[in-house]
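> Dropping the sequence and predicted coords here.
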Amino acid sequence: MVYDENSISSKRSVNNHERGRKMNVEKTFAGTHNSAAYNLTYDCDSLADACKLKYASNSCNEQYETCKNNRTASCDIQANVFKNWNPTFFQWTGDLFNSICKTSDILCVAWRTVCKGSGNACELLRDACKKDFSNRVLECLWENNQGYPIKQQLEDVGNGSVVSCHGERLRRALGTNLDSIFLDIKKFMEDNPNEILNIAFGDYDGLNGTFVANYIQDKLEYYFVNGSGYSLMLQEKRGWPKLNKMIEINQRIVIWFGRLYYWLWLNNTRKDWVHSINTHFTVSYTYTAGDLTAQQLNESFNGWSNNSQNVIADDLKNYGYIRWQTIDVT
């Protein structure tokens, strides 16, 4: 389950009796923002009604009267604007316009006609809105839970789930659930008894790190620890076994946690087959970040491999053990 700042919606106090003593206990309830904001349609009727109100007959008549009462001043303003925008020899036409304007309310009549006619356009607006209003606009601006009905929201809040993702918050994209991923991995490991696999959970998005970390760990245990307690995942030992030894003892999956490792450690719930990325793990991105072509990548990898003895010596000096090297390039 992905949590955000709006997930904690309310608290209430309840009475609890323990050893004959009344205690005040706070219960926190999970919630969602705009829970029923799906299967929406734009309110085209309100839009059209507001349009008609603006161009109602009485409104058009009021604007006509205002035009008549202010006609003289309005004619002067329009004539001056006309003069300022035209050469001197052509300004006499501005004076002609002013004199005609002041002796007739034809411009005000014309505006009233246009105004009343606009009321008919409001009905056209209503029809066009209902027919052509884009679903993409709805999903962007209003449908916070598009394709995610109340029933599904309640089931998720009740059960809790974690899915794969890339990015965070507004830049986040969600993937599939862990069950389907772990089932594929389990089938592959069963079909390929000599394969060794590293799985790294580098990051997570949401507030409840304890929930996410324990959820992933429980799922791993469900799929890769058998009924007798034997783990397909490599348990923590003093020093890392060689690959052939991992195959021999059939502990061929190495589990790494990034930021999530902290939550297992904080709550003292970490299994001995969960290892810390920060302390035992290094990625090739540190020396391939600037590579853009296959040739550049090959040169970087070969250069690193040729320098492996120095790398090992450096790890032993700074960490006391040799870190895992992984390929992770742009």
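Yep, that arrived. Numbering: from 1, shown residues only.

> Going by C-alpha atoms from here, please, whenever you check contacts or count neighbours.
Fine.

> the strands in the stretch 1-150 of the chain, which residues?
8-18, 21-30 (DSSP state E, counting those that start in this stretch).

> same deal with the stretch 201-330 of the chain?
253-257, 274-276, 281-283, 324-326.

> Take these and write them to CSV, including distance to K131.
Formatted as CSV, the strands of the stretch 201-330 of the chain follow (distance: least, CA to CA, whole Å):
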stretch, distance to K131
strand 253-257, 51
strand 274-276, 56
strand 281-283, 54
strand 324-326, 55
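
> Quick one: closest of those to N302.
Closest to N302 of the strands of the stretch 201-330 of the chain, according to CA to CA: strand 324-326, at 13.5 Å.

> List of residues touching that closest one?
Strand 324-326 is contacted from outside by H280, F281, T282, V283, S284, using CA atoms under 8 Å, 6 or more residues apart in numbering.

> I'd like the residues you listed laid out as CSV, including neighbour count and distance to I8.
Output for the contacts of strand 324-326, formatted as CSV (neighbours: other CA atoms under 10 Å; distance: CA to CA, whole Å):
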residue, neighbour count, distance to I8
H280, 15, 35
F281, 17, 35
T282, 15, 36
V283, 15, 37
S284, 17, 40
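
> Helices of the stretch 201-330 of the chain, residue ranges please.
Under the criterion DSSP state H, counting those that start in this stretch, the stretch 201-330 of the chain contains helices at 209-224, 243-249, 260-266, 277-280, 285-288, 294-306, 308-318.

> As JSON lines, those with distance to C67 would be great.
JSON lines is the format used below for these (distance: least, CA to CA, whole Å):
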{"stretch": "helix 209-224", "distance to C67": "67"}
{"stretch": "helix 243-249", "distance to C67": "92"}
{"stretch": "helix 260-266", "distance to C67": "71"}
{"stretch": "helix 277-280", "distance to C67": "76"}
{"stretch": "helix 285-288", "distance to C67": "73"}
{"stretch": "helix 294-306", "distance to C67": "75"}
{"stretch": "helix 308-318", "distance to C67": "86"}
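
> dropping in the other structure now:
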Amino acid sequence: MALPVEESSKKPPSFQDDLPSIYPCNGDVRYCYLRYDQYTFAGSHNSGAYDLSFDCSTALGMIKFMCYKGIPHPLMNCLWNNMANRNLLRQLRDGIRALDLDTCQVDDRTVLCHGEDRVRALGEELPDAFSQIRQFLEENPFEVVTIEFGDNDGDPRVNAPNIASKLEEHLGDYLYHHRCSQWLCLGRWM
């Protein structure tokens, strides 16, 4: 969790009366008065890298042997499953508030993945991943979660619209579209 710095811990006069004193933002009422860009979100790298399956359809050469011999569990975890046994919902319940999701194109679909081109492992479909995030937000209405889309393997003209439409479909009422020069305080997002 972030610790407010001295200058940002002061309540803006125009905002201090807007929130009840017991209103918790990401676990602490003091965080409600921090702007989004003043708060440090606990995050996980390659958040979607769990329960992945090696993509044998793209593998070539030396790496293809893993498709026939099977990938030993420890090797799979080392190379691709960085978040083994920790799906998105579990990570959020454990305190993670910033998710770094890598995506890959499979035909005309976009899925969570880790790696790219000939050495990639594929994971969940976006609706399944976004449903976990939605479930957490429904269970925890005073939490702010950041989703960042990192590496993208595939055609951005396919992946970008897929990601945008699935985000809107599954998390639309929870999304914040930043359009002004200064970020809002976390308490304004509740």
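Here it is on my side, so go on. This one's a predicted model, so the numbers in the text were calculated from it and none came from an experiment.

> What would you report as the TM-score here?
The TM-score (TM-score structural alignment, normalised by the length of structure 2) is 0.43; 91 aligned residues with a CA RMSD of 2.5 Å.

> Identify whichever of the strands of the stretch 1-150 of structure 1 lies nearest to Y222 of structure 1.
strand 21-30 (26.1 Å).

> Looks like G119 of structure 1 contacts A50 (just checking).
No. The criterion here is CA atoms under 8 Å, and G119 of structure 1 misses it with A50 at 10.4 Å.

> So these two - more neighbours on which side?
G119 (21 against 13; other CA atoms under 10 Å).

> that older thread, so which of the helices of the stretch 201-330 of structure 1 comes closest to C129 of structure 1?
Nearest of these (CA to CA): helix 209-224, 44.0 Å.

> now the angle from the closest one to strand 253-257?
Angle between the axes of helix 209-224 of structure 1 and strand 253-257 is 180 degrees (criterion: axes from the mean of the first three to the mean of the last three CA atoms, to 10 degrees).

> thinking again about what came up before, and the strands of the stretch 1-150 of structure 1 as TSV, adding distance to N244 of structure 1 and mean neighbour count?
Shown next, in TSV, are these (distance: least, CA to CA, whole Å; neighbours: other CA atoms under 10 Å):
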stretch	distance to N244 of structure 1	mean neighbour count
strand 8-18	49	11
strand 21-30	48	11
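
> The helix or strand where M66 of structure 2 lies: what's the following helix or strand?
Counting by DSSP states H and E, the element that carries M66 of structure 2 is helix 65-69. Using DSSP H and E, the helix or strand that follows helix 65-69 of structure 2 in sequence is helix 73-79.

> Output the contacting helices and strands for that next one.
Judged by 3 or more CA pairs under 8 Å, 6 or more residues apart in numbering; DSSP states H and E, helix 73-79 of structure 2 is in contact with no other helix or strand.

> Just the buried residues of that helix, please?
M76, N77 (16 or more other CA atoms under 10 Å).

> next one: stretch 106-123 of structure 2
Across stretch 106-123 of structure 2, burial judged by 16+ other CA under 10 Å covers 110-116, 118-123.

> what about S44 of structure 2, distance to N159 of structure 2?
Per CA to CA, to the nearest Å, S44 of structure 2 is found 22 Å from N159 of structure 2.

> neighbour-wise, which of these two wins?
It is N159, of S44 of structure 2 and N159, that has more neighbours when counted by other CA under 10 Å, with 21 against 18.

> how would you label the more buried one: helix, strand or coil?
Following DSSP: H, G, I helix; E, B strand; the rest coil, the label given to N159 of structure 2 is helix.

> Touching, it and V111? I think so.
No. N159 of structure 2 is beyond contact range of V111, at 9.0 Å (criterion: CA under 8 Å).

> Show me whatever sits in contact with both of these two.
Common neighbours of N159 of structure 2 and V111, counting by CA under 8 Å, 6+ apart, are T103, C104, Q105.

> what's next to stretch 150-168 of structure 2, contact-wise?
With CA under 8 Å, 6+ apart, stretch 150-168 of structure 2 has contacts from 100-105, 108-110, 115-117, 126-127, 130, 175.

> Looking at these, which is nearest F54 of structure 2?
Of all the contacts of stretch 150-168 of structure 2, F54 of structure 2 sits closest to G115, with 9.6 Å by CA to CA.

> Quickly find the element holding that closest one.
Per DSSP H and E: strand 109-116 holds G115 of structure 2.

> relative orientation of whichever helix or strand comes after that strand and strand 109-116 in degrees?
Going down the chain from strand 109-116 of structure 2, the next helix or strand is strand 119-125, by DSSP H and E. Calculated by the same axes, to 10 degrees, strand 119-125 of structure 2 forms an angle of 150 degrees with strand 109-116.

> Against R93 of structure 2, how distant is T110 of structure 2?
From T110 of structure 2 over to R93 of structure 2 (counting by CA to CA), the distance is 25 Å.

> One more: P74 of structure 2?
P74 of structure 2 is 25 Å from R93 of structure 2, by CA to CA.

> again with E124 of structure 2
Distance from E124 of structure 2 to R93 of structure 2, by CA to CA: 19 Å.

> Compare the two (neighbour count), which wins?
E124 (20 against 12).

> Quick check, the more buried one in contact with T110.
No. Contact criterion CA under 8 Å: E124 of structure 2 and T110 do not qualify, at 9.2 Å.

> just to revisit the earlier point, tell me what the strand holding G115 of structure 2 is packed against?
Packing partners of strand 109-116 of structure 2 (3+ CA pairs under 8 Å, 6+ apart): strand 98-106, strand 119-125, helix 126-139, strand 146-153, helix 156-171.

> Okay then, goodbye and thanks.
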